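Novice: Sequence first, predicted coordinates after that:
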Amino acid sequence: VDNESIVTDKKKIIVLGSGPNRIGQGIEFDYSCVHGVLAAKECGYETIMINCNPETVSTDFDTADKLYFEPVFWEHIYDIIQHEKPEGVIVQLGGQTALKLAEKLSKYGIKILGTSFDALDLAEDRGRFSELLTDLKIPFPQFGIAETADEASALADTLDFPLLIRPSYV
């Protein structure tokens, strides 16, 4: 399918949305995306929003200069990036859906505006992040990493309550 978007010579930025809402995720990412678009517009950039959720403000026709109502999947965004040739892509505002594309963007040499893939990856990896905090002598709550239910139970015996159980990269 041909792309009907007329490419301009303006400097442009792509903002990746979060795609369909899931329980506990959605509206806060839409709010962030809209304000990211507005900030980029204030700086003089043409703004391009990629999202596929009809129930969001970020997909309103007058929010961004251009809207690609497409799934936030690599195949779709890569084609759009090749067509539009933006200055860069903002992934940090679209939640895990957008963040999970940061590695491929980085691998293909596409500029990520804001936090780099390496920094995102470090922050998402609980073990590596705690090592960094330790090296920098920044205090943080006790934690443990478990890969099985038995390991989690053993950690619960050694850590203080309350416990927060959360997977990495989510």
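Specialist: Now that the structure is in, tell me what you want to look at. Worth saying up front: this structure is predicted, and the values here are computed from it rather than measured.
Novice: all contacts plus neighbour counts: C-alpha atoms, from now on.
Specialist: OK.
Novice: remind me, longest helix of this protein?
Specialist: helix 27-42 (DSSP state H).
Novice: on contacts alone, who are the packing partners of that one?
Specialist: On a contact count with 3 or more Cα pairs under 8 Å, 6 or more residues apart in numbering; DSSP states H and E, helix 27-42 meets strand 12-16, strand 46-51.
Novice: okay, now the one to match up with it:
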Amino acid sequence: IDAVKKFSTSNVVDIREMINSKLLYVPKVPYDLSIPKKVLIIGSGGLSIGQAGEFDYSGSQAIKALQEENIQTVLINPNIATVQTSKGLADKVYFLPLIPEYVEQVIRAERPGGVLLTFGGQTGLNCGVELQRAGIFEKYGVRILGTPIEAIIDTEDRRIFSERISVIGEKVAPSCAVYSVQEAIDAAEKLGYPVMARAAFSLGGLGSGFADNKEELKTLALQALA
């Protein structure tokens, strides 16, 4: 439409330039495209039947891809019964809990140039967000590879995500962010049953599900806010 309007007042219309001006994203902080020599991978952590197995596989493939580029790999994963902790896969493996205190110890000892958070599932994402807020990555000069922390927070926090969607005018189901059981009940009365409850910074599990009435919602809210 803009091209047609411009053509009516000018004989020259550069479509390529117009597309670039509309779609080209210019980051606030320029990306560092240098290749790190050593990368820390946040592993998949504990596995159970029916969940988290995909992160073990994706993490293993990430390690292989990094090694093909001659990048040294350091893995932190407390679970010995995974493919990614197999002998000879990663250059170095730390069998430590995936919590900020232990991850910082590994970063301090290994001094990786970058870290991959998105191959550790929800545990890895949550750990990365905590480390970022504590200033650990900046303290040791570790670059976040892949999805930026800001994007992780914007999509994992239900309230912020709803605000971002509203800004771009995307049509989605109405929602409310709550911080107590009573707030959840009040929000459901406003939205109308049935409602879907989801805990922030989680892919599912306890506290997530559908509620057809007040009692079902109360059960979900108690689990999510525990």
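Specialist: Yep, it's here. Quantities reported herein were computed from a predicted structural model and do not represent experimental measurements.
Novice: rewinding a little: for the helices and strands packed on helix 27-42 of structure 1, give me JSON lines that also has mean neighbour count and distance to residue 30 of structure 1.
Specialist: Rendered in JSON lines, the data for the helices and strands packed on helix 27-42 of structure 1 read as follows (neighbours: other Cα atoms under 10 Å; distance: least, Cα to Cα, whole Å):
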{"stretch": "strand 12-16", "mean neighbour count": "26", "distance to residue 30 of structure 1": "10"}
{"stretch": "strand 46-51", "mean neighbour count": "25", "distance to residue 30 of structure 1": "10"}
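Novice: re the thing from before, now the angle from the longest helix of structure 1 to strand 46-51?
Specialist: 160 degrees (axes from the mean of the first three to the mean of the last three Cα atoms, to 10 degrees).
Novice: And residue 144 of structure 1? What does it align with in structure 2?
Specialist: Under the alignment (TM-score structural alignment), residue 144 of structure 1 pairs with residue 176 in structure 2.
Novice: swap in residue 72 of structure 1?
Specialist: For residue 72 of structure 1, the residue aligned by TM-score structural alignment is residue 98.
Novice: Quick check: the gap between that match and residue 130 of structure 2.
Specialist: 11 Å (Cα to Cα, to the nearest Å).
Novice: The two - which one has more neighbours?
Specialist: residue 98 (22 against 14; other Cα atoms under 10 Å).
Novice: Check whether the spatially most central residue of structure 2 sits in a helix, strand or coil.
Specialist: Most central in structure 2 under Cα atoms, centre = their mean is residue 152, positioned 3.7 Å from the mean C-alpha point. Following DSSP: H, G, I helix; E, B strand; the rest coil, residue 152 of structure 2 is assigned to helix.
Novice: End to end on stretch 126-144 of structure 2, go ahead and measure it.
Specialist: 14 Å.
Novice: List the buried residues in it.
Specialist: 126-129, 131-132, 136-137, 142-144 (16 or more other Cα atoms under 10 Å).
Novice: what range in structure 2 does the longest helix of structure 1 sit on?
Specialist: Taking TM-score structural alignment, helix 27-42 of structure 1 hits residues 53-68 over in structure 2.
Novice: By how much does the matching stretch deviate from structure 1 on average?
Specialist: Taking mean Cα distance after the TM-score superposition for structure 1, the mean distance separating stretch 53-68 of structure 2 from the aligned residues in structure 1 is 1.5 Å.
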